[in-house]
Structure formats: C-alpha cells, structure tokens
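Undergrad: Provided below for reference: sequence and predicted model.
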Amino acid sequence: MNQKFSDGTKPMTVFAEVSQNYKPVINAEVWATLESDSGPAQTLQLLDNGAGADAFKDDGVYSRYFTKMKNGRSSLKVRVKNRDGQARFTFQKRGGAPYVPGYVVNGNYEPLKANYSNMSLTSSSTGESFEVVLKSTTPPNFPPNRITDLSAEFQEDTVFLSWTAPGEDLDQGTAKSFKIMWSFELKMLRFNFSNAHEVNISGISPQEAGSVEQHSFNLSFPIQNGTTLFFAIQSEDKELVKSEISNIAQASKILPHPKPTEVLEIDLKFVFIAIAVCLATVVIIGIIAITTWALTPRKPS
C-alpha cells in the first residue's frame, strides 16, 4: 500500500466511474465516505452534473471536492445505488484520455478499484488510505469553484442566463454573491473583466452548490438584429475570496430576413395587345351582326 500525504492546503478531488460492460451509467446515486481515525466519517454525494469538480455532464463519471480534511489517516469508500430505478446507460463519449476512478491529493493520483457490474444492487468499493498532516489549526478557505457551464440567449430584448451554482468552498455550501459582466468584445471579459459592463443583480441570492441558477434582465438599450454580446460571472464567498472567471457565454440576435412581397410585373405592351384584340373582336362581331341583319329578307308589311 502506497503512503499518500496531504497538508490540507489543497482540496481532495474524488471521482468514480460507473459503468457496466464499458457502457457509462448515468442517473445513479453515488456517495463517497471519508473515514478518519481521528474523528467521525464524512459523507458526500458525488455528482455527474458537469460543474465543480465534475468535468463533463452525464458521462458516467461522478465527482466532488473534499475540503474538510482532518489530521490522521483516512480511507475512502464509494457506494453506488440505482436510485428508484432511474439509472440508465449512455453512449456518449468524450475525447481525450478516459477517467480512472480514484482521488487526487496534492496533485498525486490514487486509483480506486471499483466494480459496479450489477446496477440492480448497491455496490461499494474501497480505496487505499492516505495521511493528512495539517500545516495550521485554521482550516483553509477555498474560493467558490469556477462556473464552467454559463449559457446565454436573447428573447426579444431580454437576456436569459443559466449556470450551475458554485459553493462557498469550491462546490460545497452556498456562495455569498455573484458579479455578472457583459461586453461587445470577448477579449474585454477575458483580460479586463472588472472594466466590462456590470449587470444589476441586487435581487439575486445565490442558491446551494449544484443548483440550477437562472436570471433574466433587460439592458439599457434595445437589442438590434445582428447584435452579439458576451457574458461572464465571478463568484465571491463570505470571506470575500473570489472565484476564477467563468466560461464566456455568447448570445447573438439574428432574425430571418422577411420574404420580399411578390409584385406581378406585366409588360404594358401585352396589355395594349390584349385590349386591341378584345376591341377588334367586338368590332368584328358587331359588323357581322349588322351585316346579317341587313341581308335578312323581311316580309312586306
């Protein structure tokens, strides 16, 4: 058994891959338990929501941060349940190297040997132990995790934003506040975030980590056709520690061009020809009628 150490200054990332016959399983209920010889066990639900410690949503890899580590030796256990029969296979695949279930401490990876072959039953797996030696009696204050799934869209002149709520400490707890900024230029948000245009969100109270956040607002000007705007968010915790700037979301207003009114263009010369033909026909019919009347013999009175 390899000895793993942590000084508590960095969070521990726990991730477990749930699959059957190499097919990823989603909508499972996955719990990780950190058992310490110096205190009570800590239990945390691992999520496959593409936020916080989880890289991709619905890929069968369930992840979470452990931030409250204690002095002493600890071991990790993961339990998987088929929640109300909702677990199912997914066939989507991500590019790059595959995940290997386990945990990361101070940048060192420790594999977790797991076997979740029967999703109708509760399955458990135990990882190797590691030791925590805290540098300070004061627990570290981690910032809120970076928001990675911000999306934006226009509906008429209203902007709609959606993202997964970060936590007070990474993906744990509830952040204190958000700052939403927008710009006509992507580079402004990426390199000069604080000087972009700020959205008034005084009425927003952040929700618990992992919740879906949605916010709509109107800008101070009408959004014209062809307009593209960029949006980003930064979170802050109670100790005023700021998160990294979120992914930059883009919204564009592109309206389809109206169909041109079809105008029937008729050549005037054809109109004149048609009128002339009609008049000639009337004249000819009149001449024939008069001639016929004149040549018809009449009885003497």
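TA: Looks like it arrived, so ask away.
Undergrad: When you work out contacts or count neighbours from here on, use the C-alpha atoms and nothing else.
TA: Will do.
Undergrad: Straight-line length of stretch 15-26, end to end?
TA: Using C-alpha to C-alpha, to the nearest Å, the gap from the first to the last residue of stretch 15-26 comes to 14 Å.
Undergrad: show me the residues around residue 32 that make contact.
TA: By C-alpha atoms under 8 Å, 6 or more residues apart in numbering, the residues touching residue 32 are 14, 43-46, 76-79.
Undergrad: PyMOL command for the buried members of these?
TA: In PyMOL, this line selects whichever of the contacts of residue 32 come out buried by 16 or more other C-alpha atoms under 10 Å:
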select buried, resi 14+44+46+76+77+78+79
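Undergrad: Which of the contacts of residue 32 fall within strands?
TA: Among the contacts of residue 32, DSSP state E puts 14, 43-46, 76-79 in strands.
Undergrad: mind putting these in a markdown table, distance to residue 132 included?
TA: Formatted as a markdown table, the ones in strands among the contacts of residue 32 follow (distance: C-alpha to C-alpha, whole Å):
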| residue | distance to residue 132 |
| --- | --- |
| 14 | 15 |
| 43 | 17 |
| 44 | 18 |
| 45 | 21 |
| 46 | 21 |
| 76 | 13 |
| 77 | 17 |
| 78 | 19 |
| 79 | 23 |
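Undergrad: wait, which of the residues you listed is closest to residue 134?
TA: Proximity of the ones in strands among the contacts of residue 32 to residue 134 was ranked by C-alpha to C-alpha; the top entry is residue 76 with 18.2 Å.
Undergrad: Once you drop chain neighbours, what's closest to the closest one?
TA: residue 34 (4.8 Å; C-alpha to C-alpha, 6 or more residues apart in numbering).
Undergrad: How about residue 77?
TA: That would be residue 126: by C-alpha to C-alpha, 6+ apart, it lies 4.4 Å from residue 77.
Undergrad: Roughly how far does the one you found sit from residue 111?
TA: Counting by C-alpha to C-alpha - residue 126 and residue 111 are separated by 10 Å.
Undergrad: Tell me where the stretch 151-300 of the chain has strands.
TA: For the stretch 151-300 of the chain, the strands defined by DSSP state E, counting those that start in this stretch occupy 151-155, 158-164, 177-183, 197-198, 212-218, 228-236, 249-252.
Undergrad: Got another one to weigh against that:
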Amino acid sequence: HRAPRTWLNDTVFIDSMVGNKTVFIVTWQHALPDIHVYSPNGDMYTNAHMLITAEVKKAQLSIPGVARPGTWNYSIYNKNSQNQVFTVTVLSQATDESVPPITIHAEMNKDNNTYPNPMAVYAEVFQGSNIVIQANITVVIDRADGSKVELVLSDDGLGADSLKDDGVYSGFYYNFSGNGRYSLKVKAEGIEGTAKISMRAQSVAPYIAAYVDETVFEMNSKKASSGYKQFDTDSFSRTTTGGSFTVSNVPSVPTDDFSPARVTDLTAAIVDQEFQLSWTAPGDDLDQGTVSSYEIRVSHTLKTLRDNFTDADIINPTRLSLQPAGSVE
C-alpha cells in the first residue's frame, strides 16, 4: 500500500537451484506505476521490457535465459494521485531438472476458529523428499482489521512444535484483532552454512534415553544410528501463501485467556550434591512473553507427580530468575 508519489522498494533472492523461466508479476489497484527491476549485476528492466495487460492491471517481466543468482531489487513508483495497493509475485523454476529446488508448504490446524482457542500454524521445507532444517520461517498475518503482524515458527520441539529438527516448523497465533478473516503469507529463508538438508529416514521414532517405572530408573539401550545425513544448503528464500481462516467470538476488550505452554524438555543433573534442573521457558501466553512464576514439586514416586501433583512436596524457587519464552531456565 503506497501513498501518491512514493516508492515501494524491496528485494527477492534467487538462489542457484532456481532461475529458469523467472517471471516478475506486478499488479496495481488504479493506475500503472513505474516499475524498475535490477539484477544482481546491475542490469535494469523497466515498463518497456514488460508485457502490460491494462484490463487486468498486470505487468509481467520474463527474464531471458537463466536468472543470475543473488539479490534482485525492485522499485515501484506510485505516480497516481491516490493511494494504491501493489502486489509483486516472483516465479522461478529449477535450473536442473535432476536437482529438485527447495520448496515450502504451509497450513493451519483449522479453517474456522472460535475464541479463546489459539491457532496453530505449520510449515514444512523440502528439497524433493528430503527435509530442510534450521531455516528461518516467518509468517505475515493479515488480520481482520487490516493490520499485519509477524509470527516466527520454530522447529525446536517446544510450544506448538512436537519434535525438534523434523522439518516441521510450528507456532501458536492468538493475537486476534477481532472477528473476521485472517490470511497468511509464509517466508522461508536459509543462510548458507546454517540451514541443512537432512536425508529423510523411514519410520524413525523419537529416542527416549531412559524411563521411570514407579521408583526404578531404567536406562534404555544406546541410541542406534538413525541413518540421517545432513548437507549444507546454499542461501535461499521462498514464499508461499498459508491460506486463510476465520475467527469468531473475539472479545472487544482484550483478556488474558491463554495459559503458558507445557515444559517438554525438563532435565535434572547432580551438581555439587544438589539437583540442578534445566528447561526452556514457556511464555505467559502459550510460547510468547514471560511467565509470572513456576510451581516446582518433588516426590519419591512418579505416580504422585503425574496423578496428584498438588500432594507432592513444593520447592521454593527463590534463586530462579524468570526468563522470556525460549530462554534457558
């Protein structure tokens, strides 16, 4: 959305896995803008290089050959006398048909929601049948009142995420602006040397190092090799739509209706003849914010903790400094 006589400037990254049949598509609301597209080596494309279809308010730029890898810049000037909404879509195909490009798929846990239930958003990143881990996933949510908010998805086994590094990135969304429809756009970015392609293994179950049978602590056998192989990716950027959902029953005045997410990675170690507990902090609201307190209890039996938690002995966490969600406690 641009005011009259202002520029919209942004970039798109085209990696070495794609670049074939690359197309920039620009749409506008009222009048054709001035459009400039710059390749990584400085080549400039303007309206004169584009196929303009005025009746549907669309301009299409087809890059000849294989688009040069790197950061492409585009600038759109609203020369009209009124505000305009512009959209920019970039499509590109694999440069080598034998090497599948990285793709992203996103979805939500439901299409229709009733407050105070949160929404769960999921995204998966693939290269062919293999998963991509340690990517950065950001969701832009167009809210019912027209505003936008960002949500970061994680693959850390915490909060909305079930299993760490399984290629499924997850997050809760609950910051509803009102009743109505919400739409999502999901962006995946990988930094060379950080994001990795993980060869998908078949029927791999989570490894559990030990278990407690009432009062007896038993160790499982040593974890066998899962057969996973990991490879660094080149830098990449992918964007996809995440669909839309509707929300009803949202109160007009904000209320605190969301409890902290569960702690799922609690560990205990003996340090200087004391038990040292460690876990990842949840949030005051699911996996966001900072909790106001913790209640820690101890018992000689697992059954008491599991079935009658309030009957167990309470521990005074006076040395505990409350940390934001995602931090180590």
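TA: Received the coordinates, thanks. The model shown is predicted, which means the values in this text are computed figures rather than measured ones.
Undergrad: Which strand or helix spans the aligned residue in the second structure for the residue nearest to residue 77 of the first structure?
TA: Using TM-score structural alignment, the partner of residue 126 of the first structure in the second structure is residue 241. Using DSSP states H and E, residue 241 of the second structure falls within strand 236-248.
Undergrad: Most distant residue from the centre of the second structure?
TA: In the second structure, counting by C-alpha atoms, centre = their mean, residue 273 sits farthest out from the average C-alpha position, at 41.2 Å.
Undergrad: If I align to the second structure, which of the contacts of residue 32 of the first structure are still contacts?
TA: Here is what carries over to the second structure from those, by both residues aligned by TM-score structural alignment, their matches' C-alpha atoms under 8 Å: 43-46, 76-79.
Undergrad: circling back to that earlier point, which of the strands of the stretch 151-300 of the first structure has the highest mean neighbour count?
TA: For these, the largest average neighbour count (mean count of other C-alpha atoms under 10 Å) is found in strand 228-236, namely a mean of 23.
Undergrad: coming back round to it: let me know the closest of the kept ones among the contacts of residue 32 of the first structure to residue 94 of the first structure.
TA: Nearest to residue 94 of the first structure among these, with distances taken as C-alpha to C-alpha, is residue 46, at 19.4 Å.
Undergrad: Contact partners for the closest one?
TA: Residue 46 of the first structure neighbours (C-alpha under 8 Å, 6+ apart): 14-15, 29-32, 62-64.
Undergrad: and with 6 Å instead?
TA: Residues near residue 46 of the first structure by C-alpha atoms under 6 Å, 6 or more residues apart in numbering: 30-31, 62-64.
Undergrad: got it, and residue 261 of the second structure?
TA: Going by C-alpha under 6 Å, 6+ apart, residue 261 of the second structure touches 159, 282, 286-287.
Undergrad: Out of those residues, grab the one that's most surrounded.
TA: residue 282 (27 neighbours; other C-alpha atoms under 10 Å).
Undergrad: Would you mind listing the residues in contact with that residue?
TA: 260-261, 325.
Undergrad: Map it across to the first structure for me.
TA: Using TM-score structural alignment, the equivalent of residue 282 of the second structure in the first structure is residue 166.
Undergrad: so how far is residue 30 of the first structure from that match?
TA: 20 Å.
Undergrad: Ok, residue 190 of the first structure next?
TA: Taking C-alpha to C-alpha as the measure, residue 190 of the first structure falls 35 Å from residue 30 of the first structure.
Undergrad: same check, this time on residue 167 of the first structure
TA: With C-alpha to C-alpha as the criterion, residue 167 of the first structure and residue 30 of the first structure are 19 Å apart.
Undergrad: Over to residue 108 of the first structure?
TA: Taking C-alpha to C-alpha, one finds residue 108 of the first structure at 23 Å from residue 30 of the first structure.
Undergrad: can you tell me the helix or strand for the most centrally placed residue in the first structure?
TA: In the first structure, the centroid-proximal residue (C-alpha atoms, centre = their mean) is residue 149; its distance is 4.3 Å. Under the criterion DSSP H and E, no helix or strand holds residue 149 of the first structure.
Undergrad: Now which residue in the second structure aligns to it?
TA: That one, residue 149 of the first structure, aligns with residue 265 by TM-score structural alignment.
Undergrad: Who are the contact partners of its match?
TA: By C-alpha under 6 Å, 6+ apart, the contact set of residue 265 of the second structure is residue 279.
Undergrad: Ok, residue 18 of the first structure next?
TA: Counted by C-alpha under 6 Å, 6+ apart, residue 18 of the first structure has contacts 25, 60.
Undergrad: ok, 8 Å please
TA: Contacts of residue 18 of the first structure by C-alpha under 8 Å, 6+ apart are 24-26, 60-62, 116.
Undergrad: does the aligned partner of it in the second structure sit in a helix, a strand or a coil?
TA: Aligned counterpart of residue 18 of the first structure in the second structure: residue 125 (TM-score structural alignment). Under DSSP: H, G, I helix; E, B strand; the rest coil, the three-state class of residue 125 of the second structure is strand.
Undergrad: Could you find the closest non-adjacent residue to residue 125 of the second structure?
TA: Nearest non-adjacent residue to residue 125 of the second structure (C-alpha to C-alpha, 6+ apart): residue 104, at 4.5 Å.
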